[in-house]
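[1] below is the sequence, then the predicted model.
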Amino acid sequence: MIRYPVVTKGSVIGCTAPSSGVEPSMYKWLREAEARLLERGWQVQFGPTVWQQEKAKSAPARLRADELNVLLRDDRIGLIVPPWGGELLIEILEYLDWEAIPAKWILGFSDLSVLLLAITLRTGIATAHGTNLIDLRGESMDETTAMWLPVLATETGQSIKQSSSERYQRDWENESPSPHVYHLTEETYWRTVGGREARMQGRLLGGCVDVIRHLIGTPYGDVARFRDSHIPGERIIWYLENCELGTTDLRRSLVQMRLAGWFDHCSGILFGRSAVHKPVGGYTEEDVFQELSAELGIPLAYDIDCGHMPPQLTLINGAYAEVEVADGRGSVTQYFKA
């Protein structure tokens, strides 16, 4: 069984930095995000870790974990949205109070997907892969990003549909943001292995391959236990994105995931857009996708709205989804099925 948190507009957003904090030169972005959220009826409570960054992390692991534990236990906090990702979130997992984690939304992506996936696998509580707090600082939001709230406001037993974006951002231009932060200049086109129409159904799980692969073999990455305990007899749709891995490293990581049983009972895979798909000796990202699809005998779609080339869908770990991809367009309907 999956438990879905409930959030109402106007709740207090808790902002902590379980991975990287923010350098002083970028504090203005946090204040802009806070101001925009206040305009939209939200309050924001920042933890001390948000305002600091040293040696690739906001604070020592124990301190980061303690701050997150406090926000999770605080009934005044309706949801938790960190400023952004980082590099070393995995350090805090052993210090979290796993027995006391409540059904409360945590939203984010990149390194934060380690936390999101671990919570869902360990507890059966749904978590949300989507925008970070920094990216909510715009005067407006594009249609894809703006779905974060309707998705999180979906109640158990209900469903919500998201469609592929019209355009996406190729390059980050943080010093000259558009009214909705992103510069959406490139036409979105969802692709599939073989160019065929793809349909898949199953429970969503996923995140950034660079970091979630390190959960394999730990107490926080037991996909088989999650399947047996929380979604017995059901299939999984994996959504994945690649931030920095070279083509061959991506292939090694996916083979490791397959050998670890993560792709057992998988009905399909979705890959987000990537800016690092450089061939290695003529071996391309498309080759990787074709090989994985053939090995598993399942459909695979890529260049979807997920990851480090925004905008991105709000994808719920644990939700039941129906995905359709055809002629460059796609949709994901999520059912908040217990």
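    Nice, I can see it. Everything numeric in this text was worked out from a predicted model, so none of it was measured. Numbers count the residues shown, from 1 in each chain.

[2] for the rest of this, base every contact and every neighbour count on C-alpha atoms.
    Fine.

[3] which strands or helices does the host helix or strand of Ala33 pack on?
    When elements are assigned from DSSP states H and E, Ala33 belongs to helix 27-39. The contact analysis (3 or more CA pairs under 8 Å, 6 or more residues apart in numbering; DSSP states H and E) places helix 27-39 against strand 43-46.

[4] in the strand it packs on, what counts as buried?
    Gln43, Val44, Phe46 (16 or more other CA atoms under 10 Å).

[5] what's the single longest strand in the protein?
    strand 198-208 (DSSP state E).

[6] rewinding a little: ok, and what's touching the helix holding Ala33?
    Gln43, Val44, Trp51, Pro83, Leu133, Ile134, Asp135, Leu136, Arg137, Gly138, Glu139 (CA atoms under 8 Å, 6 or more residues apart in numbering).

[7] how far away is the first one from Asp75?
    The span separating Gln43 from Asp75 equals 14 Å under the rule CA to CA, to the nearest Å.

[8] next: the fifth one.
    With distances defined as CA to CA, the gap from Leu133 to Asp75 amounts to 20 Å.

[9] more neighbours: the two, which one.
    For Leu133 versus Asp75, neighbours defined as other CA atoms under 10 Å are more numerous around Leu133 (21 against 12).

[10] how about that one, nearest residue that isn't a chain neighbour?
    Spatially, and ignoring its direct neighbours in sequence, Leu133 is nearest to Pro83 (4.7 Å; CA to CA, 6 or more residues apart in numbering).

[11] the one you found and Arg137 touch, don't they?
    No. Using CA atoms under 8 Å, Pro83 is not in contact with Arg137; the gap is 10.8 Å.

[12] quick one: which of these two has more around it?
    Comparing Pro83 with Arg137 by other CA under 10 Å, the one with more neighbours is Pro83, at 27 against 22.

[13] okay, one more to line up with it:
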Amino acid sequence: MGWNSMRPLLICFWTVACAGPAMALGPDTWLFPMALKPGDTIALVAPSAPATGPEFLVYVKLMESKGYRVVSKPGLVGRKENYLGGSDAERAAEINDYLRDPTVRMIMPVRGGFGMSRILDRIDYSALRKDPKVIAGYSDITALHLAVARHAQVVTFHSPMAMRDLWREAEPAYAFPAKSFQRAVFAGQYVPGERGYVVEIPKGHKPVKLVGGKVTGRLLGGNLSLVVTLMGTPHAIQPRGSILFLEDVSEPAYRIDRYLSQLRLAGVLDQVAGVVLGSFTTRDEAEETDTTRVLHDYFSKLKVPVLMRYPVGHTPQNATLPHGALVELDADTGTLRILQNPVRVH
């Protein structure tokens, strides 16, 4: 066998070998972190863009005033390597240290940006599997949510972040994302004996039915560009039977078209049980019209329920969604019902 014929096999072997230790995980082996309660420790990390500005300290003081202990690595604020929040080694070690620390109950990225996908092959997923804890965030953190779903099967939370909206919870315009986040992960929000809940929608907001119907599946997805970026890697989404949710920001319509074309050609759209389309933030009304047209092109012909304009993504009305949890999508009523508590309360 010559080099040209061996090369694809070697690339395949290298991809599998570099994916980290494999764990035998099945469809019914998902785990849930413990809900947060006063006295718990929250670890702030910067796996993507740098932590800068007063927002960081505002969030720390806010959570400490509620009875939580907040920790971070020395020098986290201002730590920077070009557009990243530190070197790959620093950012990966930061996450792994907290994954292995039994006192830490939530890992909260301060913000998104870029860089999470650079370190996915360095994360200790087995530590999270052994000790599930709340992992929050959205945007670039989509990469971590998808990788955790593949390698640890622990429910995580597509949610606002410390320096993205949560620090502003006292402002009326940002009360909703804080309330939605608390509903999902705080122990005091759960009534003994009750199971699951309907994700609350902001007042005056009405999701739009594109394709009607009701379906149950596991909620997976996040930022569209990150979902596409991980295609072909060991960390890619496993879409079969899932409720796929997507959002994006500052992407022109032709790029959204390109991303969705890749998902279609890869067979992802043929495998999902339902779709939730969140915020696709654009620069102006003309671009919004073009993006809406593209979304209609790809999703209006699907034979599964599809809901548009759901309040999730790069918007002040960013609902927290438990990534990996079983949910019921009802496109006719515009609701998402979480069918199981995404955290353990006791």
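    Alright, I've got the coordinates. None of these values were measured; they are calculated from a predicted model.

[14] thinking again about what came up before, what about the contacts of helix 27-39 of structure 1, which are in strands?
    Applying DSSP E to the contacts of helix 27-39 of structure 1, the entries found in strands are Gln43, Val44.

[15] what about the helices in the stretch 201-346 of structure 2?
    224-229, 253-265, 268-271, 285-299 (DSSP state H, counting those that start in this stretch).

[16] mind listing what's buried in the first one?
    Right, the one you point to is helix 224-229 of structure 2. Neighbour counts using 16+ other CA under 10 Å place Leu224, Ser225, Leu226, Val227, Val228 of helix 224-229 of structure 2 among the buried residues.

[17] which of these lies closest to Ala93 of structure 2?
    Taking CA to CA as the measure, Ala93 of structure 2 lies nearest Leu226 of the buried residues of helix 224-229 of structure 2, at 22.0 Å.

[18] looking at the helices of the stretch 201-346 of structure 2, which is closest to Lys133 of structure 2?
    helix 224-229 (22.7 Å).

[19] what range in structure 1 does that closest one sit on?
    Per TM-score structural alignment, the counterpart of helix 224-229 of structure 2 in structure 1 is residues 209-214.

[20] do stretch 303-318 of structure 2 as well
    Following TM-score structural alignment, the aligned partner range for stretch 303-318 of structure 2 in structure 1 is 297-312.

[21] which residues touch the residue mapped onto Val223 of structure 1 from structure 2?
    Val223 of structure 1 maps onto Gln238 in structure 2 when the alignment is built from TM-score structural alignment. Neighbour list for Gln238 of structure 2: Arg150 [criterion: CA under 8 Å, 6+ apart].

[22] any idea how far Gly232 of structure 2 is from Gln238 of structure 2?
    Separation of Gln238 of structure 2 from Gly232 of structure 2 (CA to CA): 11 Å.

[23] just Gly313 of structure 2 next, same as before
    Plainly put, Gly313 of structure 2 is 24 Å away from Gly232 of structure 2 if you go by CA to CA.

[24] more crowded one of these two?
    A direct count of neighbours by other CA under 10 Å for Gly313 of structure 2 and Gly232 places Gly313 higher, at 27 against 11.

[25] still on that earlier bit, highest average neighbour count across the helices of the stretch 201-346 of structure 2?
    The highest mean neighbour count among those, using mean count of other CA atoms under 10 Å, belongs to helix 224-229: a mean of 20.

[26] packing partners for that helix?
    helix 142-151, strand 242-249, helix 253-265.

[27] can I get these in CSV with distance to Arg129 of structure 2?
    Putting these into CSV (distance: least, CA to CA, whole Å) gives the following:
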stretch, distance to Arg129 of structure 2
helix 142-151, 9
strand 242-249, 21
helix 253-265, 29
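
[28] those: which one's closest to Asp332 of structure 2?
    Closest to Asp332 of structure 2 of these is strand 242-249 (CA to CA; 15.2 Å).

[29] which strands and helices lie in contact with that closest one?
    Where contact means 3+ CA pairs under 8 Å, 6+ apart, strand 242-249 of structure 2 is packed against strand 214-223, helix 224-229, strand 274-281.

[30] export those to CSV and tack on distance to Arg293 of structure 2?
    As requested, those are exported to CSV (distance: least, CA to CA, whole Å):
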stretch, distance to Arg293 of structure 2
strand 214-223, 19
helix 224-229, 16
strand 274-281, 12
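
[31] which among these is found nearest to Ile119 of structure 2?
    helix 224-229 (13.6 Å).

[32] residue in structure 2 paired with Tyr335 of structure 1?
    Aligning on TM-score structural alignment places Tyr335 of structure 1 opposite Leu339 in structure 2.

[33] ok, now which ones touch the spatially most central residue of structure 2?
    Centroid check for structure 2 by CA atoms, centre = their mean gives His158 as the closest residue, at 3.5 Å. Each residue near His158 of structure 2 by CA under 8 Å, 6+ apart is listed here: Ala136, Gly137, Tyr138, Thr142, His145, Gly222, Thr320, Leu321, Pro322, His323.

[34] just give me the closest of those to His296 of structure 2.
    Nearest to His296 of structure 2 among the contacts of His158 of structure 2 is Gly222, at 18.6 Å by CA to CA.

[35] my read: that closest one touches Leu246, true?
    Yes. Counting by CA under 8 Å, Leu246 is a contact partner of Gly222 of structure 2 at 5.0 Å.

[36] the two: which is more packed in?
    Neighbours were counted for Gly222 of structure 2 and for Leu246 using other CA under 10 Å; Gly222 has more, 30 against 23.

[37] who are the contact partners of the more buried one?
    When contacts are counted by CA under 8 Å, 6+ apart, Gly222 of structure 2 is found next to Tyr138, Ser139, Thr142, His158, Phe245, Leu246, Glu247, Gly313.

[38] redo that, cut-off 10 Å
    The contact partners of Gly222 of structure 2, by CA atoms under 10 Å, 6 or more residues apart in numbering, come to 138-143, 145-146, 158-159, 244-248, 276-278, 312-313, 321, 323.

[39] distance of it relative to Asn318 of structure 2?
    Separation of Gly222 of structure 2 from Asn318 of structure 2 (CA to CA): 12 Å.

[40] overlap in contacts, those two.
    In terms of CA under 10 Å, 6+ apart, Gly222 of structure 2 and Asn318 are both contacted by the residues Tyr138, His158, Ser159, Gly278, Val312.

[41] make TSV out of these and add distance to Met116 of structure 2.
    Formatted as TSV, the shared contacts of Gly222 and Asn318 of structure 2 follow (distance: CA to CA, whole Å):
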residue	distance to Met116 of structure 2
Tyr138	11
His158	14
Ser159	16
Gly278	22
Val312	20
